[in-house]
Structure formats: C-alpha cells, structure tokens
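Asks: just coords:
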C-alpha cells in the first residue's frame, strides 16, 4: 500500500470511525429470534445461518485487508478501527464488524492514533509469576483497553512452548512446560473474554522458532505432539474456552498448519470438541478447497482463497455447502458466546494510569532472583555512600519486545530510534519489526528515589573502562544488560554488544556487583561466578524501572520462578545449531509466495526444557522453577494419595514472603517418559514463622501418557514417585503412590 495513501486513509478512518460505528449500531437492531439472549450460542448461530445468503456467508470467512500491509483494502475498511484485521458485519442480521487488534502484551501500536494502552510485562514474565490471579488480571486489563479503543477481537493468547529457547517470540509465550503454559494462558483468555472480547489462542501448532517460519516443516510423532506442544493448547482451550484458534505458518509433518487435517479436524475439533472457529495467521492460508476441508474457518487478512475461490468451490461442489455453513456457524457461535453481539464496545479513554499499577504489580511478582551471594540484596540505603548504575539505557527506560506485539509507550520511545531505513526489497513491516522500543520507566530515577543520601552515578556502558572506574568508586555496582527480541528473528544465548565483557570488568572492579537482565528468554551468563547477585527482570513493562528499584531495596520480596530452563551454553541444548533453510531467506520471504520447505526435526521428542536436561544428565545454569527469596522456606509432612498431594510449607526467615511450592512426578519405567514432570503447584503467602498446609489435587491427565494406538490418554499402572520443593532441581520431599488405570 502506498504510504501516503495509508496515512491519509488512517486519518479518514479515525475521523469517520465513531460516526460509522454509531450508524452501524443503529442499523443493527433487528428483531430476529437469534437476538433472544436466553437461547444458547449454538442455537442463535443456527438461526442466523438459516437466514444468510451465499454472499453473506462468504463475507464472514475472510478479512478485507489491513492498513500499511497486505492486499488493497475494500471500501468496508473505512469502518475499521485501524487494527490488524477487519471483517465487516451484516447490519440486517445484527452482526457487528469484527475489529481485531494484536494484544499479546497489551493493545499493540495504538499510539499511532494517539490512544495509548498499557504496555504490560512480557507474557513470559507473566508465566514467571506462576500465578493464575496474575494471568486473569493481565487478560482483564487487555480486554478492558481493547473495548475502550473500539476493538472486539483480541489477537494474543500465545502458548507455543519454549522448545527452542532462542525463539525470538518466546517473550510472547508462557514458557517451556505445557501444563504451566496451558493453565496460565487459560486465565489470560478468561480475563479477556470476561470483558466481552472474542479471544484467541495461538499459534496452533509447533511454531517454536521464527527462522523460516513460513516454510519450516516440523517433524514430530503424534505422541510427542500430544504430550508437549499440543498439551499446552489442550489445557488452554478446555480451561480458557477461547472463541477462536489461530493456526500457524509452518508445516506439520508435511501439511501447512492452516490446512492440516490431523491438528485441525482430528485433534482440535473432534478429540477436544472445540466449538469455536479456526482463523489463519496473517497470509498463512495456502488453498481454498484443501484448507476448508482440513478445518480452516476464516482467512486473514484478505480473500485470496476464501473469497471468490471458495465461492466457486462451493458452487462447483468441490467444498460442500454444509462445510461453509459449519464455518459460518462456528464464527457466529463465538460471537454470541463471548458477548460481542449483545455488548458492543463503547469507546472511551483507557485508564492507563490504573493499568500502570497492574503492570507494576505483575512486574514485581515476575522478577526472578537468580543469585544472591552473601545476602547483598536487598540494599540498605543507610549503609551506602555511592552507587554505580551502569548500562542498558537504565537512565531512561526498560526494554520491551518487538514485532506485532509491540505496545507503543505512552510518552514515546525512551531511546528514539534512527529513522527506519528500509533495505532493498524489505517491506514496511520488516523494518518496523526491527525497531527496538524502550518503555519510559527509568531504573536510574527510581533507584535515586530510594537511595537516601547515597550518590548515584550513571555510566552508559559503551566505554568499559569508564564503567569499571565508576564501579570501583562505588559501594555497590548495578549493571543492566539486555537482549532485544522480536518477531521474525531468532537469537543466540549470548548477550549482544559485548555486554559479557562489561559485566566481567565491572565485577573485577567491585565485588558487590548486581546484574539486572532484561531479556525475552534465557541467556548465557559466563560471568555468573564473578558477580554477587543476578535478577531476571524480563521485559518488565511501563513501570519496570519502579519495580526493579522496589526489588533492589526490599520494598517487595522477589517471588518469581523461572518458566524456562537457563542453559550454560548452546552446546547443552537439544539442537546446538538452529534449524535453518538451505538458502538464506529474509524474515518475511515466503509469506505470500511458495518457498520449498525445510525440515525442523523434533528428534528430542518428549524431552523439552528441564526434561531434556534431566534425561541427558546435564547441569543447567539455572533450573526450571528456580527463584530465590529474601526469606527462607522449609517443607515437611508429605502425604500422598491417588487423589491428592499434601504437605506443609513454613517461612523460616524474618520477612514475609511468597513461595511457589512445586510438585513433580516420576512415572513408572513402562511409561518410557523423561525422569520427571511438573504436575502441580501453589502460591503460598507466609508471614515469618507461619506455616500452611498445601493440598494439590492429582489431575489424572497430568499423570497420563498419550497412547497413539488407542488415540487416548491413559495412566500406566505402577508406582509413581512424588517430589515436592522449590524448583525442578530442589525437591526435598519425596513419596510414592500406586496408581491403576
């Protein structure tokens, strides 16, 4: 799309959207029986389908373009809200426009229209809270701000497990364990949909790396799929009940994710009984007939396949009319079930200030204290005369994730980027995805506010000698390091820009060196033995600076736990070298043209994350579930039955704290599983000296394996070892229980 036209189009859209929305609402009040709220969503959808023409049905199963990128927009797009996708409604039937916005970590890129949203901590940070309440609060805030901005469809809900720790989009997802990831994303979805927003879960499925994502052919056996990647979706869908599932770009065992009969029809719709609809990722549709028969219900962002081509396939009986009716019925069922027909959004200014409070709470609950040698943290301002703060633009802001999930900072990018320089053949979107955005929340400012009379000196870190000199003058040195992450690109575990050398130099100059990491996933830390303390702050959102300062000075007690394993180096990973296509491709090459696929072989099978390290007897840098506190916890009194696991947690320290008590099980040898798996956890808030008894139900699914021959889950009879503790590698309690089928 011509950029000048796009800008003018966006301005006209912004001016006319409220008028058009009001006019559309006035036209959308038919007295049809499907408007009876006492009827079930299924019945209401059936009644509407019976009244629809072929043209109206086709209209609902594809998008009409998007601003700045994609096919030429249709005239209907004038009613759109400037989001990622748009499907015009049908006023005579009371069906609203579908206005879609990316919303993995907040309402994306809305700042371009002057209506800012709350930039939340990353979804991986949310997973580090291990707290369902935080997941629901996160989703609820996004849902409210979507409504306030006039959207009714959310494009978030990422739950691709961190099988590949270098995935550039891991910050949008919920970690490496399918049970933790599935349960956290379920709460995110529930929070969004309780605001009368149609929510999704994505990217279904096995979209675990960004390199070559449009034409990567993921090879995995069915047991591996069902017990790892698909299990996260199964839990998220059954507990979160999203209105739609977004299928992925990649191929799965030879068929594209959006035309894969096994994943879409056999598993999602048949085995799981999913009643909603399947929407393609943007430009992930590759056919009309095959995709429709395989279970795809809506093409986005345009109508290349599900417009005229699908209509002709219906008329030629290449696709049954009953299948088109099923596609439309599923879409309408989700519209009625989520309330977007009966409770349309009403625009108002989002409460971003209130949103910032939520963002800070989640950030504080997510930060992981990785190391704290000698109790250097929390800092006592009364005992400090000079503090050195070094690196990572800590004087002005905190890092955020990029790509389609990027949330525009209220107040603008704290580190203004140079003008976007498009390379030859590069699209607007590729250039935008490469922009690094810093949320304007200054850790330096927040540290100074808490440092009392101590002098707080800042060094940018680009000059290592100057940084070391500043550290030598100080009582304590706080080094900020980062690794930008974005859609379309994968990473290494090594921090960029010579930051490892910076940390080592500072640590050599000051024994009391504290490192704050701002990353979208795991990072190697060759200097970890040289520093006194390390904190994983993730991408902490719009109040990240304040949250970091509160942790450093003890105004909050860290309680985050790692939702991913941190490896010492890439040689310890299942695939030390990323799978890559034989011919180097651009980040968006293959999105709209056919490119020969290359294989991504999940030979490690069930051994994902901590399960790989356990099975291969490899020592991680920091294990899954790890996270220290400013207090201490003791475990005792384990009691195990086939129905539940009970134990006592006691706060043996001098500060109030929150522990995440974790339960793992080792299956009988006949199950042929990795050494252990997470089966439950609970957040326990304790005052000094206080004890609580924790009881965790034994969900049969979490103790089962998937039997491919029977196409069902089953419990292998035998003795199961139960282990309880504070991380996957620190499990002081153990017991056994016999389970039968």
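Replies: Perfect, I can see it now. Remember, it's a predicted structure, so these values are computed and weren't measured experimentally.
Asks: For the rest of this, base every contact and every neighbour count on C-alpha atoms.
Replies: Fine.
Asks: quick check, residue 635 in a strand?
Replies: Yes. Using DSSP: H, G, I helix; E, B strand; the rest coil, the assignment for residue 635 is a strand.
Asks: Included below, for side-by-side comparison, is a second structure:
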C-alpha cells in the first residue's frame, strides 16, 4: 500500500504472497448475476451473495486485501437495469456515434468522467466501455456504440472517453479487439484483410485510443482474424498489442469469446471474463491442470496475474476503493444534455426554415411520429442503459414483417426498443409556450397529413432501431416512415424531419422537406437538446462522423456478407465453421472509399450546417518530416456558433485521410488562428514486411474545409521520406 512505489513494484510485492490457487482465482471471471437468460450457471453457492448484479465478477482475495472486480457494461452509461438489477437507473449518455459527432474530445472526456462517477456510486470498478471498432459497415447493429469511420477521430474520441472514466479510479476497457465491424456471423466469421490495410484503419484507431486513454484492459472480440479467433490470436494479442504497442494492461475476453485454454493463454489472453457464457470454464480446472502439466508455464500464469494486479494499482482500485452512494442526477443530466447539444447535426435548412421562433403567437406546430410524446429512442443490447425516468411504458414495439430487396423477401424482427425520458413533445411545448402544439403518432398517414395541413410547421420524428447481435438489412427508415414523410411534406412545405437513428439512413424525400436534423440516439438530455436546437437556443455544431450514402449500392458490400433473408446467420447450422469476410476496401473506409470510387454521397463525412456561416482562410503549409498547417477560421454570419475546421491530406500513394481537426467557437465577425500538425502515421503507409510506417517523399495535397469533400482552401507541400516504428 506504499503509493510511492510503482504499480509494477506493488504488484510484485503482493504477488509474492499469493498461492497458485489464489492466482487462478484472478484469471477466471463469472457472470455478475446468478442467472441470465441464454447462459448456464456455473456460479458456486458461496459466491452468489457477493455478486454485484451486473455483467461480470472476478472474486477478490480478502486475505491479501485484493478487491473483487465488479464489472458493468458501459460506454453510454452504467448499464444495469432490466433482468440484472430491476429498477436500477442511471443517466444515459447519447450514443457514442453522437459523441463522435461533437468532434470534441473534451466532451467525450466529460461524459466518461460522468460514467466513472456513477459507476463508483453504484459499486462498480470496471467499465466495459471504450468501443473503438470503425464504422466500416454502417448497417452494423452496434454502429451507435462506436465512434465513426475515421481512425484519427475514433481514436481521439474513444481515448478521451476512456481517460474520463479512469479519472475516477475506475478501470475502462477498449473493445472489441479487433475487426468486430459487423454483428452478422460475428462468432464464426474470419476477417480477411492485409496487415498493411489493417494497420492503417481498424488497428490504427485502437493504437491511438490506447495512446490517448491508456485503458486498463483490452477486450478481445468474437470473430476470427485470418482464421484465428481474436481471443487466441498471437498476432493481435502479442505481436501487435504487446511487442509493437507496448501495452501494459491485461486482456479479458468478450462474453462467450473463449474457445480454448492453452492456445488462448499462450497467445496472450489474461482473463476469461465469464465462464458462464463460454462452452466450458476454460480458465478453471483446465487451466489448473495445464499449469500443473506445464503446457501453460507457471511463469505465464504469474504474468497474467501481474498484469491484472498492476492495472488495479495503476488505476486506483486499491487506493480509492468504490463506495456506494447517491448519484448526482441533475449534474449528470446536464453533462448528457451538453453532449447531445454538441453532437446533433443539422443536415438541411432550406430558406432558413430553422430555427423556429419560440415567441411567435398562435403558431401552429404539428409534431408527428417517432414516439415524440413519450421519449427518445436508444440502441439495444449489452450497452442498454435504463435511463433516469425509466418505466415499463418506455418499452415500445418496433419493426416486424417482411421486406423485398432485389426480388428476395427478407424477414424483419419485431424488436422492443427502450425510450429515454423526457419527451420531445413536452420540450417543444416548453420552448414555445405561445404556440399551439398538436401530436399524432404517425401510424395513420391520413391523420398525420390532416394535422400537417392545419399547421404552420410540421416536425416529423423518424426512428431507426439498432441493437447488438443483428445488423439492419438496409439503411432505409423502417415501416411506413418514408411514406409518412413524403405525405406530410406534400401537405406542408415547411416540414422538418428529426432523425433518431443508430447511423446513416437514406432519405428519398430529402428534396421535398425544408429541414433535416440528425439527433442520433440522444440520451437522457436528448429531448431538451433537440428542442433547444430547433428553436435556436443552441446553434447546432455537430458534424457527421460517418458518410451517409445515397443507397446501399454505393457501399463496398451492397448486402452484408453472411446475412440471410430469414435473418439467421450463415454458418450457424450444425457446427459453426469459419468463412471469410473479405473487406476488399482495405483501409479505404467510409469517405476514403467514396473518394477512391468517385462516388457522391448523400452527405459526406465531416458535414454539418450551422445557423451562422464560417470562412476558412489563409492556409499556410510547412513540410518536412510531417505537415504543419496554419489557417484562420472566421465567423462571417450574425450569430455566435461553433464549427469544425478539418484538414485532409492526399499522399502521393494511398487514399485521402483526415489528419487534423479543431472545434472552434466564434462570435460574429471573430477570427481564430489555428495550427495543426499531422501525426506521421496518418500520412504514411504501413509496410508489413519491415513492420514499420513508411512516409514517402513527394508532394502532398492538403485540403482545408468543413467536410471530407469541402475544398475551401487547397495547397501542396513537399514531405521528406522517413519511417515510423510502431
């Protein structure tokens, strides 16, 4: 307990006192509840009273004062409602994709710190947070949990969130390592991608997140990479993570991702998260026997335990143990609302239809659809937070039926989504007390059209539900929502669409509506944030962290590899066998793919409008070992606002890439001088044979603007050849 010693020295001291049996305790996790549907129950009777009622639990060693690891799903808040701890609520942050849309790491840090504080108050010391997987497949059911399609943005935002969580003496993970970029067949698929492409995309996002956030643990994923399961993949867990990146924390498995004992241990897995979700308890008796026989060296077991103990010391679990208590509901709700206000994106604003006038007398506002009278939608799965104000009435039925795509009939599940309080309808009424505000649920299109005809403005709320475990089949709004928007827009030219979606959606009605607001899954403060943006109390400043395609045909995979029309997963009948998911786009993810293929998207990466205007001027470039870009950003409009200055580079070889951005807040007429330096890895290509980044000598084209396609200023700069070791 001498805090003057290093975490390694403290771990060594306590480990000297441990028996082999005690060390084996720390590497074998359990479900944090005595029973959960879909899992078997291997939990011994003596342990059940100790369980925290959560995702995971690793018993401590009371004899030596080693605390238990009490683990909760996280990222969007402390996720422990439902069948785990009924009635337990927490403040729900917006989706991680919305946080990425802020382009503001300080907002991500504040949200992470809020999660860390609530975790402490609820008795948890490990947050299974830090989703870093790229939005390579925008129909991925977990797109909303991740932080966009660009490795620099994803790494910075995820790293800041992790750092925020751990500022509260809580361990945060980074996950899912690696290439878990789709849910379809996630447990059987094998990702086929060349190492250079992997290093320049998915792995680079993780590398940056680790550098910025220093997560105490890494969670390995379900899928295979080059036919080897991620949780027993020595290339990922040892060659990249340990040898190249020098990672010092521990690796834990995803729930159900372990398939062996010796192979997983010797590849670099340090802890089986939950033997209740794996086929057998691989790190229980089999590991005990393997160590006794020498097929797992005793030194490797000691290394596993050292990594766990070192992390517990380094992140403060010994020195600042968690203490249960009340959460700061109002303070934390303010954090969630600020997050939402910075990440909501204004996509269209024809003839300055927005903002609405909150003081206009006798204004008639028709609010239509999207459960706007009840709450705002959230994404489903293990990240599901039962937010403040949650009741059974917040569970709503979504989807169902069939859909014909390319002449094939696809089966759609009838999902049950969870809404977060409060209701946009109530917040709109609060913002415009002199207006006459009506609501129709949108199920009856004729009724919605009648309401729209009587109104000065029609606000249509549209939803797209995403959840862990299944991908959406396309990017269309489900059900009758496209038809509803078309009909309402025909009845009222002043129609505003507010989208609550897990990711990009197609908009066949785009040219017929006056405004579009992408609100994502905006969390507990989302309704107020939407209303404040609609009425101009907040100037929107979110920017798209993913490209919005015009149609699925523009994507590298028009239909997700492994997806079947009956929504069952290819390869899961009988004994699951690996099959390749070939990401032929390689490192050309998102906007890189669109530029490479000369495709025009519906909305480009980085795009977003404001109620004011900005100019990007006076670009000056300096090239040597990397690129230095200086420029001025000026507010040329009549309102204060924020913009995101973005710098993109097209090297002599390889795709265009975002190399820097800065969110700038300016008053009307105000200017700010910005200087950005490109991380050398962002302008390099990875040479797998030499295991290094190579910066090619030559002329690099630099673009400054407000999106991946905006060329407000363009210049060329010469860069010298060089190398960067990983």
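Replies: Noted; the coordinates are in hand. For clarity, every value in this text was computed on a predicted model and none was experimentally measured.
Asks: Work out the TM-score between the chains.
Replies: Between these two chains, after superposing, the TM-score reads 0.93 (TM-score structural alignment, normalised by the length of structure 2); 691 aligned residues with a C-alpha RMSD of 1.9 Å.
Asks: measure stretch 490-501 of structure 2 end to end?
Replies: By C-alpha to C-alpha, to the nearest Å, the extent of stretch 490-501 of structure 2 from end to end equals 23 Å.
Asks: what stretch of structure 1 does that stretch fall on?
Replies: Using TM-score structural alignment, stretch 490-501 of structure 2 lines up with residues 508-519 of structure 1.
Asks: How are the strands of the stretch 501-650 of structure 2 distributed by residue range?
Replies: With DSSP state E, counting those that start in this stretch, the ranges of strands along the stretch 501-650 of structure 2 come out as 515-518, 579-582, 614-623, 627-635, 641-650.
Asks: Show me which strand runs longest in structure 2.
Replies: Counting by DSSP state E, the longest strand found in structure 2 is strand 408-420.
Asks: Name the surrounding residues that touch that strand.
Replies: 92, 374-380, 386-390, 394-404, 465, 523-524, 564-567 (C-alpha atoms under 8 Å, 6 or more residues apart in numbering).
Asks: sorry, back to before: mind putting the strands of the stretch 501-650 of structure 2 into TSV with mean neighbour count and distance to residue 724 of structure 2?
Replies: Output for the strands of the stretch 501-650 of structure 2, formatted as TSV (neighbours: other C-alpha atoms under 10 Å; distance: least, C-alpha to C-alpha, whole Å):
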stretch	mean neighbour count	distance to residue 724 of structure 2
strand 515-518	24	39
strand 579-582	18	28
strand 614-623	17	16
strand 627-635	20	15
strand 641-650	23	18
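Asks: Including distance to residue 699 of structure 2, could those go into TSV?
Replies: TSV is the format used below for those (distance: least, C-alpha to C-alpha, whole Å):
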stretch	distance to residue 699 of structure 2
strand 515-518	38
strand 579-582	32
strand 614-623	9
strand 627-635	11
strand 641-650	9
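Asks: Which one of the ones you listed lies nearest to residue 63 of structure 2?
Replies: Between residue 63 of structure 2 and the strands of the stretch 501-650 of structure 2, the shortest gap by C-alpha to C-alpha is with strand 579-582, which sits at 47.7 Å.
Asks: So which residues make contact with that closest one?
Replies: 188, 189, 190, 191, 192, 193, 227, 561, 562, 571.
Asks: Kindly state which residue of structure 2 is aligned to residue 546 of structure 1.
Replies: So, by TM-score structural alignment, residue 546 of structure 1 is matched to residue 528.
Asks: check contacts around its match.
Replies: With C-alpha under 8 Å, 6+ apart, residue 528 of structure 2 has these contacts: 337, 422, 424, 427.
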